[in-house]
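[1] for reference, the sequence and a predicted model appear below.
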Amino acid sequence: MNSSVQWSPDVLGEGFLQATLELKPDSEGPVVATLVKAAAPPVPSFFSRLMKKQSLVATNTDVLYVHGWSDYFFQKNLAAYWRSQGAQFYALDLRKYGRSLRPGQSEGFIDNLADYDEDIEAALESIGHGTRASGHDHAVQAGRKLVLMGHSTGGLIFSLWADRNPGRFTVLVLNSPWLEYQLTAAARALVAPVLRAGTKINPKTTMPSIDFGFYSRAVDKHKSGEWEFNYDWRPEHGFPVRPAWLNAILTGHAHVAAGLDIQAPVFTWLSTRSLLVPRWSEDMMRADVAIDVKIVAARVHNLGKLVTLSRIENAMHDVVLSARPIRLKAFSELTRWLRAYL
């Protein structure tokens, strides 16, 4: 680990630390990413029992997690899972998200997903897996295995990064990755030129929102869910959608559709169904209300030569926020896979 990283207490409380990573400024001013470290989060009883019954699957391992769109890291139970398996867990709030969002910045905005390479490299350098530590060779040369884990947009970002950086990590774990828009590829191809034109005229103009707030309702403990989070960092109706950002996302989707060549094993969680409708239903507690899982399931096989798809019945978009029996089944599936490939 980089000894120069300055850790301070994190908003998640006991057992969590954070470090600010300075990045190159842009037209909106100073830019940072934030690395969160789960030093010793409480381990739920289920994970404690699991530790006693089975050998750990992630010893000598570092995990780096990246969140999705309009999101940030708050999933303590995910950190507890990885810690229960012997891993050191880190999460990265990307520039202009969550802990990294600064006044006057366009929330979540970027016009090229590859720009996140700077955020990722800063995080990897901080935890001992930077290019200076690994010499662009396999991550085990740094002395520890490296798991990359991405949720939703974070899954898309990490998939593209993994394709460009073979040998830098051990396995890739994806939680409902946003690998294709909620359209067919043909429809995406029609929309893309219009977006590119809008990007040139006014890249940051606000587009109409299509987020009805149903996902937040399904997650929020004060509504229908069981989790607590900061609405300033994870707004009910999501961040404003801007043409240049959406163009960057569709460009990423097009790269996946054309086929990636991720060399390491890839594991993906997806719900068995989506529910993309404009009216609230209790069924939204048992479905993905953010992406079309059928379309994404087809795209998973474009990631590389060794991919595993785990369909979790009644799972929500963020699988680890699903109802307790569902998320425990998902963790069990991941553990079984890690025994084979990690």
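    Here it is on my side, so go on.
[2] drop to CA atoms for contacts and neighbour counts, all remaining ones
    Fine.
[3] stretch 230-247: end-to-end distance?
    For stretch 230-247, the first-to-last residue distance is 28 Å (Cα to Cα, to the nearest Å).
[4] what residues does that stretch touch?
    Stretch 230-247 is touched from outside by 69-72, 97-99, 107-112, 192, 195-196, 198-199, 202-209, 211-213, 216-217, with contacts defined as Cα atoms under 8 Å, 6 or more residues apart in numbering.
[5] what separation do you get for the closest residue to residue 260 other than its chain neighbours and residue 153?
    Taking Cα to Cα, 6 or more residues apart in numbering, and ignoring the residues beside it in sequence, residue 260 has residue 303 as its nearest neighbour in space, at 4.8 Å. Counting by Cα to Cα, the separation of residue 303 from residue 153 is 15 Å.
[6] what sits against the residue of the chain most remote from its centre?
    The C-alpha centroid of the chain is most remote from residue 201, which lies 30.3 Å away (Cα atoms, centre = their mean). With contact taken as Cα under 8 Å, 6+ apart, residue 201 is in contact with no other residue.
[7] same check on the one 4 residues further on?
    By Cα under 8 Å, 6+ apart, the contact list for residue 205 reads 242, 243.
[8] okay, now residue 246: neighbour count?
    22 (other Cα atoms under 10 Å).
[9] can you tell me the SS state at it?
    Three states are possible here, and by DSSP: H, G, I helix; E, B strand; the rest coil the one that applies to residue 246 is helix.
[10] picking up where we left off before, drop anything exposed from the contacts of stretch 230-247.
    In the contacts of stretch 230-247, burial by neighbour count holds for 69-72, 97-99, 107-111, 192, 195-196, 198-199, 203-204, 211, 216-217, counting by 16 or more other Cα atoms under 10 Å.
[11] use this one as the comparison:
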Amino acid sequence: MTFFPTGTPAPRPAGTWSPDILGEGWEQRTLHLGSDDEGPVDVTLVRLTRGPRHDRAVLYVHGFVDYLFQAHVGDALATAGWDFYAVDLRRYGRSLRPGQTANIVDDLAVHAEDLDAALAVVRDDEQHARIALLGHSTGGLVASLWANARPGRIDALVLNSPWLELNDTALMRTVGTQGLRVLAKVAPRMVVGSLAPHYGRALHASTGGEWDYDLAWKPIEGFPVRARWIASVRRAHARVARGLDITCPVLVLTSDATGDHVHDHPDVLTTDSVLAVEHTAALAPGLGEDVVYEQVPGGAHDLALSPEPARSRYLERVVAWLDEVVPPRR
């Protein structure tokens, strides 16, 4: 598959809205995108229905080992005059079906179809003419490449700690990447790594954290990283490194410090202990012509899950910037 090909996909059948696991005021809708070698390909669109409707909408795109559970993000944006939607990508969270390999696809580019389908509902069925994407980590990488390949489709792009480069040694980012490409061809489903568990332990309520989410969909130990998937991610990283031409305004936010991504440490939730902040700072200017890069002091990898006051600073900055570039209609 050509990486994030341009063009408009054919209309896809979609289900109806039904109550969501987040409770009152939340609904979900399954978008059926056919099938592949592991069965049905479904994408789940979630929306917040409390309060008045607005003419502006935000679509949230989660990261790896993740799904939409950050209800407070939706509440903050709704209060600020945005309708809030989120997509659980194929094989993630609400969209994961029995027997499927969790969170892993053979080519990251297939998620362009997921965003196409979700945004078609937000724009056409929900009648939103002005839309912003908000992507976290791997979702930030996917959203960036999608926006680059679909100029004019969205009005703003917000990236929360986007995964733009591999957080590893220079040797692993060069020679190691070449090895991954070979493995992807000869042993595509070989497990080549996983996330360290210290970040997940710091987040979840069962291990002393602040957040209660489904450990079947977001396990503390993560899901195995397989050769073909990570090789596809590295192709995406190489595309970002060559420079993108995103035409809408872009806001990139990260923590102000990089933490140890392998071993536990006391500052796991006040640093980015998954990605290297310096990589994002270096690559952000190459995303487009109108890019703002800012750091949130004391922020975690997912800035929305940071301890206070970093969490509120992050949300306030997102809201203020979105109001600047996509102002409310008076």
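    On my side now, so go ahead. Only a predicted model underlies this, so the values are computations on that prediction, with no experimental measurement involved.
[12] picking that back up, next step: the contacts of stretch 230-247 of structure 1 restricted to helices.
    Filtering the contacts of stretch 230-247 of structure 1 for membership in helices, criterion DSSP state H, returns 192, 195, 196, 198, 199, 216, 217.
[13] identify the farthest-apart pair in these.
    In these, two members sit farther apart than any others by Cα to Cα. They are 196 and 217, at 33.0 Å.
[14] strands of the stretch 1-150 of structure 2, start to end?
    In order along the chain, the stretch 1-150 of structure 2 carries the following strands (DSSP state E, counting those that start in this stretch): 18-19, 26-36, 39-48, 56-61, 83-88, 130-136.
[15] meant to ask about the stretch 201-330 of structure 2, not that
    Secondary structure of the stretch 201-330 of structure 2, counting by DSSP E, counting those that start in this stretch: strands at 225-226, 250-255, 291-296.
[16] structure 2: which residue goes with residue 61 of structure 1?
    Structural alignment places residue 61 of structure 1 opposite residue 56 in structure 2 (criterion: TM-score structural alignment).
[17] burial count for that match?
    By the measure other Cα under 10 Å, the count of residues near residue 56 of structure 2 is 21.
[18] quick check: it touching residue 130?
    Yes. Contact status for residue 56 of structure 2 versus residue 130: in contact at 5.1 Å, counting by Cα atoms under 8 Å.
[19] rewinding a little: now do the same for the residue farthest from the centre of structure 1: its match in structure 2.
    Match for residue 201 of structure 1 (TM-score structural alignment): residue 186.
[20] now swap in residue 183 of structure 1 and tell me
    Residue-level alignment of residue 183 of structure 1 against structure 2, with TM-score structural alignment as criterion, gives residue 168.
[21] now swap in residue 326 of structure 1 and tell me
    Counting by TM-score structural alignment, which is the criterion used here, residue 326 of structure 1 corresponds to residue 310 in structure 2.
[22] surely residue 271 of structure 1 meets residue 309?
    No. Taking Cα under 8 Å as the contact criterion, residue 271 of structure 1 and residue 309 are not neighbours in contact, 10.3 Å apart.
[23] which one's more surrounded, those two?
    Between residue 271 of structure 1 and residue 309, counted using other Cα under 10 Å, residue 271 has the larger neighbour count: 27 against 14.
[24] structure 2: which residue goes with that one?
    Residue correspondence to structure 2 (TM-score structural alignment): residue 271 of structure 1 is matched to residue 255.
[25] over to residue 157 of structure 1?
    Under the alignment defined by TM-score structural alignment, residue 157 of structure 1 is paired with residue 142 of structure 2.
[26] from residue 148 of structure 2, how far off is that match?
    Residue 142 of structure 2 sits 10 Å away from residue 148 of structure 2 when distances are taken as Cα to Cα.
[27] how about residue 112 of structure 2?
    Separation of residue 112 of structure 2 from residue 148 of structure 2 (Cα to Cα) stands at 11 Å.
[28] residue 297 of structure 2 too?
    29 Å.
[29] swap in residue 315 of structure 2?
    As for residue 315 of structure 2, its distance to residue 148 of structure 2 is 25 Å (criterion: Cα to Cα).
[30] those two: which is more packed in?
    Under the criterion of other Cα under 10 Å, the comparison of residue 315 of structure 2 against residue 148 puts residue 148 first, with 22 against 17.
[31] isn't that one right up against residue 244?
    Yes. Contact status for residue 148 of structure 2 versus residue 244: in contact at 6.2 Å, counting by Cα under 8 Å.
[32] which one is the aligned partner of residue 81 of structure 2 in structure 1 nearest to, not counting chain neighbours?
    Structural correspondence for residue 81 of structure 2 with respect to structure 1 (TM-score structural alignment): residue 86. With sequence-adjacent residues excluded and distances taken as Cα to Cα, 6+ apart, residue 86 of structure 1 is closest to residue 59, at 4.5 Å.
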